[in-house]
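Q: I'd like to go over a predicted model; first the sequence, then the structure.
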Amino acid sequence: MNARPILRELIAFDTSTPNSNLPLVHFVANLLDRPGCTIRLSYDDSRSKANLICAVGPTGEDGILLSGHSDVVGVDGQAWTGNPFVLRETAGRLYGRGACDMKGFIACCLERMIKLSPDRLRRPLYLALSYDEELGCVGVPRLIADLQHNFPRPALAIVGEPTQMRVVSAHKGVFVMRTSFRGRAAHSSNPAAGLSAIDYAHRFVAFLADLAEEFKEQRSRSGVAPPYTTLNVGTIQGGTSLNTVAPSCTLVWEFRPIPEVDGHAICGRVERFIDNLRQEMRDIVPDADAVNERLGIAFPLRWEANSSAEASVERLTGSAVIPTAVPFGTDAGYFQAAGIPTLVMGPGSIEQAHQPDEWIAASELQAATDFLDRVAAAIAN
């Protein structure tokens, strides 16, 4: 099988984040299962989703790991001109949900791994697929734990997010948060009889707005754009009716720290502010509450001088790597935090990701296939 029919199969699995990815994972496992391959799955708590690691060839710490995420964003509310889960090709473009982000890269990896003869490799090659990356890199910590416990540490990880096959050596992190306030309902004719959760949410949003302005004062030297930590409140839901003091309000928000910033320290500041609000609320209504939850975290990818990852890719491509940064987050920071030299490099353009009629150029698939052929040649006997 070459990349196109594999991509057709992958896109046919609706792995939108609310859905299970197990049908796709089992398809991949069956495709790769043969002597000389070791396949492991690590599940989420519900066992409805799983990461996959496939190792081909000998054991050793000099392996190359290819990484992708199996989930895709949903299509609800998008105006597609065809079925999002049926691959179609027009004028050199392949359309389908996930074609660009990032099933195109996975299809190229599978094509290459199917063709490999495990007994002819002198270094191991790994394929790692994570779940729920789009929700904030939810699955990759378990994937990393499985990798560390059961395999030698790879010498290089390539995360195949769409970069038009340009090497990316730095990106921002992403911290996805949910903050909930619980007050007490009362008739709006006497607001003092209740406690408005929306009022406290408003104060919290004002605090976040001040933080966002403060973040602009620290500029990154890594090339990310915009060159400062950003913050966005994505949704607010609260209240029950016009004439009722709001008993509840919930915000879902995120901040994206530049590589030089400690995202956990920002979380600490936020949680101290919420602690103060909670105490103030409970002084008025004893069972009031304010709770902050971390829904997902993508670590930043930090540029490393004299990176062995960049040196490895330079040897494979035969050309010098020009360090590039991107503003979006990936699983790459987790591999780097695990001590694996890591970069991001994959086919397709991020401008097509998450869009209706998502597509990847056939030429991009070919460029990825050519690169993976060089990877295979470098680890073969």
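A: It's in.
Q: all contacts plus neighbour counts: C-alpha atoms, from now on.
A: Fine.
Q: now do the helices in the stretch 101-250 of the chain.
A: For the stretch 101-250 of the chain, the helices defined by DSSP state H, counting those that start in this stretch occupy 104-115, 140-150, 197-215.
Q: next, format these as JSON lines and append mean neighbour count and distance to V326.
A: As requested, the helices of the stretch 101-250 of the chain are exported to JSON lines (neighbours: other CA atoms under 10 Å; distance: least, CA to CA, whole Å):
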{"stretch": "helix 104-115", "mean neighbour count": "24", "distance to V326": "18"}
{"stretch": "helix 140-150", "mean neighbour count": "17", "distance to V326": "20"}
{"stretch": "helix 197-215", "mean neighbour count": "17", "distance to V326": "18"}
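Q: generate a markdown table for those helices, with distance to G329 as supplementary columns.
A: A markdown table is the format used below for the helices of the stretch 101-250 of the chain (distance: least, CA to CA, whole Å):
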| stretch | distance to G329 |
| --- | --- |
| helix 104-115 | 17 |
| helix 140-150 | 13 |
| helix 197-215 | 18 |
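Q: show me the one of those that comes nearest D357.
A: Within the helices of the stretch 101-250 of the chain, the stretch nearest D357 is helix 104-115; the backing value is 14.5 Å (CA to CA).
Q: what packs against that closest one?
A: Judged by 3 or more CA pairs under 8 Å, 6 or more residues apart in numbering; DSSP states H and E, helix 104-115 is in contact with helix 3-12, helix 22-32, strand 64-69, helix 362-379.
Q: which elements pack onto the helix or strand following the third one?
A: By that I understand strand 64-69. Sequence order places strand 88-90 as the next helix or strand after strand 64-69, per DSSP states H and E. Applying 3+ CA pairs under 8 Å, 6+ apart, one finds that strand 88-90 contacts strand 93-95.
Q: wait, what's in contact with the spatially most central residue of the chain?
A: The geometric centre of the chain, computed from its C-alpha atoms, lies nearest to E133 (CA atoms, centre = their mean), at 3.5 Å. Going by CA atoms under 8 Å, 6 or more residues apart in numbering, E133 touches 69-71, 139-140, 330-331.
Q: next up, a structure to set beside the first:
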Amino acid sequence: MTADFHDLSVREILDRLIAFRTLCRTENAELIDWVETFLRSLGARCHRVPGKEAGQFNLFASIGPDTPDGVVLSAHSDVVPVEGQPWTTDPFVLTERDGKLYGRGSSDMKGFLACMLMAACHAARSSLRAPLHLAISHDEEIGCVGVHSLLRDLAANGFQAQGCVIGEPTGLHAVSGHKGKLAARITCHGLAAHSANPSRGCNTIGLATDMVKVIEALQEELKDAGAHDESYEVPFSTLQVGLIRGGVALNIVPDLCEVQFEMRLLPGVSPQPVLDRLRQEADRLCAQHSHARIEIETLNTYPGLHTPDRSPFLHEIMRITGDNAPSRIGFGTEGGLFHDYLDMPVVVCGPGSIDRAHKADEFILPEELNTGVRFVERIIDMLAHS
């Protein structure tokens, strides 16, 4: 390892990571170049998997023997945009003020990525009986879309490990479950007309409003009669409309209106019955209105995560964190995809707080970073010869 990398502290590593403007939907090649150089200097075996767009990459690295009983530490490299947010510091310069380290991605989740690189340093100095693997993805923030190419590649090559830690910010509590998500678009087509005689047209804002009412009714059904899990803050699956666009002028009957909605589904709950109901209601509405046509399109989906309480890997991580029982979280991660592609137990556990994510003046505390380093070093010790 070069002296330049060897001497870096976790805070110095985080400073360099935050300086890379790896906004979702943009290139992350410079960050991946730097991280790969860092890891290769430790003797890591590195493999890049390109994304769909130029300049976007996933990186997978391994240190230690080539055996199927290693542990994966995983982080996404992308961050959400900062435009329109009232930052009081430069979001791409790690800034310490009042005992806090400010910067976009400090908690979500370049803080854990910095801890991962410190873990690699510790692993390179250790005599490992099982390997450490590092997975770094792109475009997680737009629906966990970037990691698919990496996981397909690993699955095609028969990759195995005893488990994976997704280092999203949980206050370093072991999390064994979260909901899945489906994002969809309802597009209502109608007929334009002059507003002086609206009956000559087919008003798609009216159609869209009727579909919103259907979504609201389905939400009540899920709340009252759907699956429940009291370990979640919201113990049932949810639907909500987040965007609606329609009309071009007040004096024109709108012939196009778009509604976007999402489902947050308890693990194991299929979205298909809800989609089927929505299509049935869309057909019913179209039968009542000439010139009406309604399309329903899934935009993005990722699965929930449910790691069984009896999982030995979960208990190993809980032994390190000191948790007596695993937690559940409301936000999504790549964890369900790691499980589905690679059939391995997944625990979400990382430093920082999700309450600071996606906001102006995102920060992580120095002691949280240091505790994160100790956490991953104990995972390395678990992989080392006794």
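A: Received, thanks. Quick caveat, the model's predicted, so the values are computed rather than measured.
Q: follow-up on the earlier one: by neighbour count, which of the contacts of E133 of structure 1 wins?
A: Neighbour counts for those (other CA atoms under 10 Å) peak at S70, which has 31 neighbours.
Q: all strands for the stretch 101-250 of structure 1, in order.
A: 125-130, 156-159, 168-171, 174-182, 230-238, 248-256 (DSSP state E, counting those that start in this stretch).
Q: which secondary structure elements does the third one contact?
A: Secondary-structure packing of strand 168-171 of structure 1 (3+ CA pairs under 8 Å, 6+ apart): strand 324-326, strand 342-344.
Q: ditto for the first one
A: Here strand 125-130 of structure 1 is seen to pack against strand 50-56, strand 64-69, helix 140-150 when contacts are counted using 3+ CA pairs under 8 Å, 6+ apart.
Q: which bit of structure 2 covers the shortest one?
A: Going back to what we said before, that points to strand 64-69 of structure 1. Residues 71-76 of structure 2 are where strand 64-69 of structure 1 lands when matched by TM-score structural alignment.
Q: distance of the residue nearest to D66 of structure 2 when sequence neighbours are not counted from G177 of structure 2?
A: What sits nearest to D66 of structure 2 in space, not counting adjacent residues and going by CA to CA, 6 or more residues apart in numbering, is P131, at 6.6 Å. From P131 of structure 2 across to G177 of structure 2, the span is 25 Å (CA to CA, to the nearest Å).
Q: neighbour count winner among those two?
A: Neighbour comparison, P131 of structure 2 and G177: the larger count goes to G177, with 29 against 23 (by other CA under 10 Å).
Q: my read is that that one contacts S327, right?
A: Yes. Contact status for G177 of structure 2 versus S327: in contact at 7.2 Å, counting by CA atoms under 8 Å.
Q: buried set for the longest helix along structure 1?
A: The residue-count maximum for a helix in structure 1 (DSSP state H) belongs to helix 263-284. Going by neighbour count (16 or more other CA atoms under 10 Å), the buried part of helix 263-284 of structure 1 is 263, 267, 270-271, 274-275, 277-278, 281.
Q: closest to A309 of structure 1 out of these?
A: For these, the nearest to A309 of structure 1 is G263 (24.4 Å; CA to CA).
Q: rewinding a little: tell me what the longest helix of structure 1 is packed against?
A: Contact here means 3+ CA pairs under 8 Å, 6+ apart; on that basis helix 263-284 of structure 1 packs against strand 289-298.
Q: what's the angle from the strand it packs on to helix 197-215?
A: 40 degrees (axes from the mean of the first three to the mean of the last three CA atoms, to 10 degrees).
Q: give me the contacts around whichever helix or strand comes after strand 289-298 of structure 1.
A: Using DSSP H and E, the helix or strand that follows strand 289-298 of structure 1 in sequence is helix 308-317. Defining contact as CA under 8 Å, 6+ apart, one finds that helix 308-317 of structure 1 is touched by 155-157, 169, 320-321, 341-343, 371, 374-375, 378.
Q: let's see it at 10 Å
A: Applying CA atoms under 10 Å, 6 or more residues apart in numbering, the contact partners of helix 308-317 of structure 1 are 64, 155-158, 167-169, 304, 318-323, 340-345, 370-378.
Q: weed out the non-buried ones from those residues.
A: So, by 16+ other CA under 10 Å, the buried ones in these are 64, 155-158, 167-169, 321, 323, 340-345, 371-373, 375-376.
Q: circling back to that earlier point, any residues in contact with both of G177 and S327 of structure 2?
A: Common contacts of G177 of structure 2 and S327, defined by CA under 10 Å, 6+ apart, comprise 231-232, 347-348.
Q: can you tell me what D146 of structure 1 aligns to in structure 2?
A: Match for D146 of structure 1 (TM-score structural alignment): D153.
Q: wait, what's in contact with that match?
A: D153 of structure 2 neighbours (CA under 10 Å, 6+ apart): 49, 159, 341.
Q: kindly write the PyMOL command that selects the buried subset of the residues you listed.
A: Restricted to buried positions by 16+ other CA under 10 Å, the PyMOL selection for the contacts of D153 of structure 2 reads:
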select buried, resi 49+341
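Q: still contacting in structure 1, which of the contacts of D153 of structure 2?
A: Compared against structure 1 with both residues aligned by TM-score structural alignment, their matches' CA atoms under 10 Å, these retain V49.
Q: any chance of the contacts of D153 of structure 2 in CSV, plus distance to C115 of structure 2?
A: Formatted as CSV, the entries for those read as follows, by distance: CA to CA, whole Å:
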residue, distance to C115 of structure 2
V49, 22
F159, 23
Y341, 25
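Q: tell me the one of the contacts of D153 of structure 2 nearest L218 of structure 2?
A: The shortest approach to L218 of structure 2 among the contacts of D153 of structure 2 belongs to Y341, at 30.6 Å (CA to CA).
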